[in-house]
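Asker: how would this look folded up:
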Amino acid sequence: MINIKQVALGTLQQEAAAIDGLKAFIDDTFEAVVQLMGACAGRVVVTGIGKSAIIAQKIVATFNSTGTPALFMHAADAIHGDLGMIQEQDIVLCISKSGDSPEIKILVPLVRNFGNPLIAMVGNVNSYLAQSADYVLNTSVIKEACPNNLAPTTSTTAQLAMGDALAVCLIEVHGFTAEDFARFHPGGILGKKLYMRVGDLSKQHAVPKVLPNSNLHTVIVEISSKMLGITAVVDAAGNLQGAITDGDLRRMLEKDVSTAQVVASDIMSARPKCIQEQELAVNALEKMQQYDITQLLVLDGEIYKGIIHLHDLIREGII
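Answerer: Alright, predicted model coming up:
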């Protein structure tokens, strides 16, 4: 009987070893390729055949999402018109395990005739592709994880990892920031984490506030009516002076004091936890977690703008 767990672990061990083996191939040629791509005024045209073509598509997607313009050209379709995708300032990256596939042997001379730089990501440095390329990225592996050593498994994992290494280096070369990433990923939860601002969420609430000399009745009504369990204390110009929570009210009532003369400034916390409205909403989450609280007062400079609550972040899927 097959030991499924053992087979699975063996597969992962072989693929992990293949990725570890790529360290030996991060050399001066790799550095030159990164510099060439980083300075490219056109696009990186990535091509391949079979499973390598699928890896090429993923690398293209990663490049495009991280600031390196790229497009995919299937090696078989290239010789039937798709070569028109290649423009004068483009770079061509050809991915192949063997480097000797019939389609690759047809494609390579055509690309060379265009005069574009040709980079080979190849598992056989003695292949036709490797010998014809300007630069060679070695992704050789000892064997496939497939028990017959046939199905592309370890080899495609190595190609994928090498593509990621290129993409991450290019992020550094281009100085690609989280803000840049957000521009290319506006959709879904990832997009929200990268572009949604504190002010986008706080504007959905009422804005509880009282003046420093507001009496206790006014404070209680404001907290109750706005249903956030808190009110800010602001001066006449809207500058934040402090905050009062329903917990502050309970603690005050537990004391032996006359409530008739109590005003907001007597019971407020003078240094409540705040955040600027232009900060990312995910930063609000980090601050709430840091102080083990569920809400923050939102400011524009020193001007009080509203409240952001943990429930806002949950509702938007940021947590």
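Asker: rest of the way, CA atoms for contacts and neighbours
Answerer: Noted.
Asker: can you list contacts of stretch 206-220?
Answerer: Outside stretch 206-220, the residues that touch it by CA atoms under 8 Å, 6 or more residues apart in numbering are 222-223, 226, 230-236, 241, 259-265, 305-307.
Asker: which of those residues are buried, as a PyMOL select command?
Answerer: Once 16 or more other CA atoms under 10 Å is used to decide burial, the buried members of these can be selected in PyMOL as follows:
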select buried, resi 222+223+230+231+232+233+234+235+241+262+263+264+265+305+306+307
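Asker: pull out the buried residues from the helix ranked longest in the chain.
Answerer: Longest among the helix segments of the chain by residue count, using DSSP state H, is helix 154-174. Buried positions in helix 154-174, judged by neighbour count with 16+ other CA under 10 Å: 154-164, 166-171.
Asker: same deal with stretch 312-319?
Answerer: Residues of stretch 312-319 classed as buried by neighbour count (16+ other CA under 10 Å): 312-313, 318.
Asker: for the stretch 151-300 of the chain, what spans make up the strands?
Answerer: Assigned by DSSP state E, counting those that start in this stretch, the stretch 151-300 of the chain shows strands spanning 209-210, 230-234, 240-245, 274-276, 295-300.
Asker: against which helices or strands is the third one packed?
Answerer: Helices and strands touching strand 240-245, by 3 or more CA pairs under 8 Å, 6 or more residues apart in numbering; DSSP states H and E, are strand 230-234, helix 264-267.
Asker: Proceed likewise with the subsequent sequence, for comparison:
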Amino acid sequence: MSNNEAIKAVAKKVIETESTAINHLKSLIDDEFSSAVTHIFESPGRVVITGIGKSAIIATKIVATLNSTGTPAVFMHAADAIHGDLGTIQKDDTVICISKSGNTPEIKVLVPLLKNGANTLIAITANKDSLLGQQADYVLNAYVEKEACPNNLAPTTSTTAQLVIGDALAICLLDLRGFTSKDFAKYHPGGALGKKLYLRVRDVVTANMQPEVSPDTDVKKVIVEISEKMLGATAVTEQGKIVGVITDGDIRRMLNRYDNIGKLVARDIMSVNPKSIEADALAVDAMEMMEKNSISQLLVEDDKGYAGVLHLHNLIKEGIL
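Answerer: Here you go, the predicted model:
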């Protein structure tokens, strides 16, 4: 077997091992899992998640997922907890401790300290009979038969299982909270994801110049308006209301059709009933409208009438595409 084939075979084996383990987790979701979710949902406090080694890394990801889906959470490293960070835990907080074995030295020291308080302790572990499993108020079973590591040593399948249990926990809480895309946008205002959820046409189009001509504007002035405003189109308006649009394409078609353009005006070459969108519409909806109609500009309207031109390049620049 060539090196390429051997590498692909190992990779496929890892994926197969981990996918089998994840699929098995479905059979481990029980009433105790439901009770733990319900407790967190009804608790007035935060979720404090702790772990050691690779489990600590998984804990930070679960914290991030919970925070972004409406459940306040903080990370507390298990090693740091026994050296002063126990003060992270507040009165009404729920503590989740992640450990495959549930019996590591740090966990054995930490668990009794956690039990000294009145906080509820939830374990995510592959060993329900461990010290952690026995002391926890709720145990979320993350049992895996073996690691993807051929020596069954490096945390691979086990950390994947922990992550999946954390995701399941977060999404169950999201569902209970009725967490919507609008709520999601509050926690994700930056980047393309956030912009798709909150950025509106008005926010983009205000930075553009506003090309506008009347139906009686002569063609030369129309061309100048399109050129100077640099959006590849101009609205044709009457008393502030849109009656048509003229694009670069309309100008090219005019030049092909007419030998003498000196007497032409905007109404002779404009397209009537142009595609338009409300200024308060989401920018992502404008993107969908452009794609559906194979156009690169949209006229924008608000309660006062014509409000500007939105160009495809605006949306690309904002990361909507």
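Asker: returning to that earlier point: got JSON lines for the helices and strands packed on strand 240-245 of the first structure, with distance to Gln276 of the first structure too?
Answerer: Formatted as JSON lines, the entries for those read as follows, by distance: least, CA to CA, whole Å:
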{"stretch": "strand 230-234", "distance to Gln276 of the first structure": "15"}
{"stretch": "helix 264-267", "distance to Gln276 of the first structure": "23"}
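Asker: show the contacting residues for Ile275 of the first structure.
Answerer: Here Ile275 of the first structure is in contact with 198, 284, 296-299 (criterion: CA under 8 Å, 6+ apart).
Asker: just the helices from the stretch 51-200 of the first structure, written as ranges.
Answerer: With DSSP state H, counting those that start in this stretch applied, the stretch 51-200 of the first structure shows helices at 51-65, 75-78, 102-114, 128-132, 154-174, 178-184, 188-195, 198-202, listed in chain order.
Asker: Ser96 of the first structure maps to what in the second structure?
Answerer: With TM-score structural alignment defining the correspondence, Ser96 of the first structure maps onto Ser99 in the second structure.
Asker: residues touching the closest residue to that match other than its chain neighbours, list them.
Answerer: For Ser99 of the second structure, the nearest residue in space outside its immediate sequence neighbours is Thr125; the separation is 5.2 Å by CA to CA, 6 or more residues apart in numbering. Thr125 of the second structure makes contact with 98-102, 132-133, 139-143, 162, according to CA under 8 Å, 6+ apart.
Asker: may I see the PyMOL selection of the buried members of these?
Answerer: With 16+ other CA under 10 Å as the burial test, the buried ones among the contacts of Thr125 of the second structure are selected in PyMOL as follows:
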select buried, resi 98+99+100+101+102+132+133+139+140+141+142+143+162
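Asker: a markdown table for the contacts of Thr125 of the second structure, including distance to Met1 of the second structure?
Answerer: Supplementary listing: the contacts of Thr125 of the second structure in a markdown table, determined by distance: CA to CA, whole Å:
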| residue | distance to Met1 of the second structure |
| --- | --- |
| Ile98 | 40 |
| Ser99 | 38 |
| Lys100 | 35 |
| Ser101 | 37 |
| Gly102 | 41 |
| Leu132 | 45 |
| Gly133 | 45 |
| Val139 | 45 |
| Leu140 | 42 |
| Asn141 | 39 |
| Ala142 | 36 |
| Tyr143 | 34 |
| Gln162 | 35 |
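Asker: now, the contacts of Thr125 of the second structure that are in strands?
Answerer: 98, 139-141 (DSSP state E).
Asker: tell me the one of the residues you listed nearest Phe33 of the second structure?
Answerer: Distance to Phe33 of the second structure across those (CA to CA) is lowest for Leu140, with 5.8 Å.
Asker: tell me the counterpart of the closest one in the first structure.
Answerer: When the first structure is aligned by TM-score structural alignment, the residue opposite Leu140 of the second structure is Leu137.
Asker: measure its match to Ile95 of the first structure for me?
Answerer: Here the criterion is CA to CA, to the nearest Å. By it, Leu137 of the first structure lies 9 Å from Ile95 of the first structure.
Asker: which neighbours do the two have in common?
Answerer: The contact lists of Leu137 of the first structure and Ile95 share 120-122, where a contact means CA under 8 Å, 6+ apart.
Asker: inside strands: which ones of these?
Answerer: Taking DSSP E, the ones among these that sit in strands are 120-122.
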